[in-house]
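Enquirer: What follows is a predicted structure for the sequence shown.
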Amino acid sequence: MARRSNKSAGTYYFAIMVSVCCCVLFVLSISPMGAVDVNNLFSYRYDNISDGQYWRIITGNLLHTNLWHLLMNLAGFWVILFLHEMHYKGSANKFISLFLSLCVFEGLGLYFFYPELKGYVGLSGLLHGLFTFGALLDIRKGYFSGYLLLIGVFTKVGYEMYFGASESVSAIINARVATESHFIGVISGLLCGLVWLPLTRFFKHNKTITS
């Protein structure tokens, strides 16, 4: 029982580490005495990535435009984690791998499919992917709510892509809401689900046979 509890705690330790990292980067970005220009060094910038600064594909997800942007994203991150915590209990490595995969897919998706988007920061795209993946796990477990969550996120992103994001949200975060990132996030979550879940079943099946 203790071993299982420790594994479950690992997911939350990682979530705390991500939250702290986002907060530290934000404080550094607004500090007038900062030795490093965090935004200039780590934000997603298409032209810089084209020049070989590939770390921006991941690190851009961890930066934020202002305090409200940071708080909104971190609140969403924890709400989604608690919403689907039953899927990640006892599997910290699964959650960590999922988070990093979504970071990479988000950055690559924006780079290859939206080259006109020259700059981007924030967790919101990744959160849409995490939410979508969690909905797929719900469906796999036989929860009808998973279908509702999936329809809900599809509807939200479809509305944003067609009509645009709320102007009030843009005003709060002091930047245009990158609806492209939300769309890429949903696609990334679907890709992770379509690849990951069959592989999980495959390895479980083989483990059962060998044991």
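Expert: Now that the structure is in, tell me what you want to look at.

Enquirer: alpha carbons only for contacts and neighbour counts from here, please
Expert: OK.

Enquirer: For stretch 116-133, buried residues please.
Expert: Buried residues in stretch 116-133, counted by 16 or more other CA atoms under 10 Å: 117, 119-133.

Enquirer: Do me a favour and get the end-to-end distance for it?
Expert: Stretch 116-133 has an end-to-end distance of 27 Å (CA to CA, to the nearest Å).

Enquirer: next one: stretch 108-127
Expert: The first-to-last residue distance of stretch 108-127 comes to 16 Å (CA to CA).

Enquirer: Need the residues that contact it.
Expert: The contact list for stretch 108-127, computed with CA atoms under 8 Å, 6 or more residues apart in numbering, reads 43-47, 57, 60-65, 69-70, 73-74, 76-77, 80, 99, 102-103, 106, 178, 180-186.

Enquirer: dropping in the other structure now:
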Amino acid sequence: MFTRTESFSEYIRFYPMVTIFLFINIVVFLITLLPGIGYIVLDSGMGINYLIADGEWWRFITPMFLHGGFMHILFNMFCLFVFGPELEKLTGKMRFTTLFMLTGIFANVATYFFQDLSYAHLGASGAIFGMFGAFGALVYYTKHAMPQLRQIILPIIVISVIMTFVGPNINVTAHITGLVVGFLIGLSYFNPKRILSWKNR
């Protein structure tokens, strides 16, 4: 179900929005490694609450495409690479894009309201957890009809939530908000006809 067997060209053709998000995140990360300009990009795009309060509203969006280190981007892009295609195939390009962007933005907005003004954050984790939440909605609708999906997704969600609370330097607010918003959006996306079509494929 989540095993990627496509060739590089097939992956790009079948999952264009996942590919675009992967490309943007990887390219931006490589830019942030460059001397001089890398610091400028990070400083201009990080979610820094007191700067958002001063009117720099773009920081609700830009943190989704910035990462603080190799392991940070590796985890997020691995999840997007593996789990994103099935979600894009199921929901379609526009709905997948909407889900990814909205969950990431809501995660950043929640961080602004629930963390203090000095708080700074970055990463696509809110949107990644949004994907997990959407799959959780699919599991909710299918219940026992798709046991393989249930056996894969539920442990991933549980482990991810546990790691959110025990790992260092993790934006708990963004993770949980992304998960909840993704679940709610997933509830609005999925219907029996769409689920049956995806299951038959």
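Expert: Sure, I can see it. The model shown is predicted, which means the values in this text are computed figures rather than measured ones.

Enquirer: TM-score for these two?
Expert: Once the chains are laid over each other, their TM-score by TM-score structural alignment, normalised by the length of structure 2 reads 0.75; 179 aligned residues with a CA RMSD of 2.8 Å.

Enquirer: before we move on, back to that, just the buried residues of stretch 116-133 of structure 1: which are in helices?
Expert: Taking DSSP state H, the ones among the buried residues of stretch 116-133 of structure 1 that sit in helices are 124, 125, 126, 127, 128, 129, 130, 131, 132, 133.

Enquirer: will you turn those residues into a markdown table that also has distance to residue 18 of structure 1?
Expert: Below are those laid out as a markdown table (distance: CA to CA, whole Å):
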| residue | distance to residue 18 of structure 1 |
| --- | --- |
| 124 | 14 |
| 125 | 15 |
| 126 | 13 |
| 127 | 13 |
| 128 | 16 |
| 129 | 16 |
| 130 | 14 |
| 131 | 17 |
| 132 | 20 |
| 133 | 19 |
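
Enquirer: For residue 35 of structure 2, grab the count of nearby residues.
Expert: If you count neighbours by other CA atoms under 10 Å, residue 35 of structure 2 ends up with 9.

Enquirer: Can you tell me the SS state at the residue mapped onto it from structure 1?
Expert: Matched by TM-score structural alignment, residue 35 of structure 2 corresponds to residue 32 in structure 1. Three-state assignment for residue 32 of structure 1 (DSSP: H, G, I helix; E, B strand; the rest coil): coil.

Enquirer: Tell me which stretches of structure 2 form strands.
Expert: 47-48, 120-121 (DSSP state E).

Enquirer: could these go into a markdown table alongside distance to residue 198 of structure 2?
Expert: As requested, these are arranged in a markdown table below (distance: least, CA to CA, whole Å):
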| stretch | distance to residue 198 of structure 2 |
| --- | --- |
| strand 47-48 | 36 |
| strand 120-121 | 36 |
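
Enquirer: which one of the ones you listed lies closest to residue 95 of structure 2?
Expert: Ranking the strands of structure 2 by proximity to residue 95 of structure 2 (CA to CA) places strand 47-48 first, at 25.0 Å.
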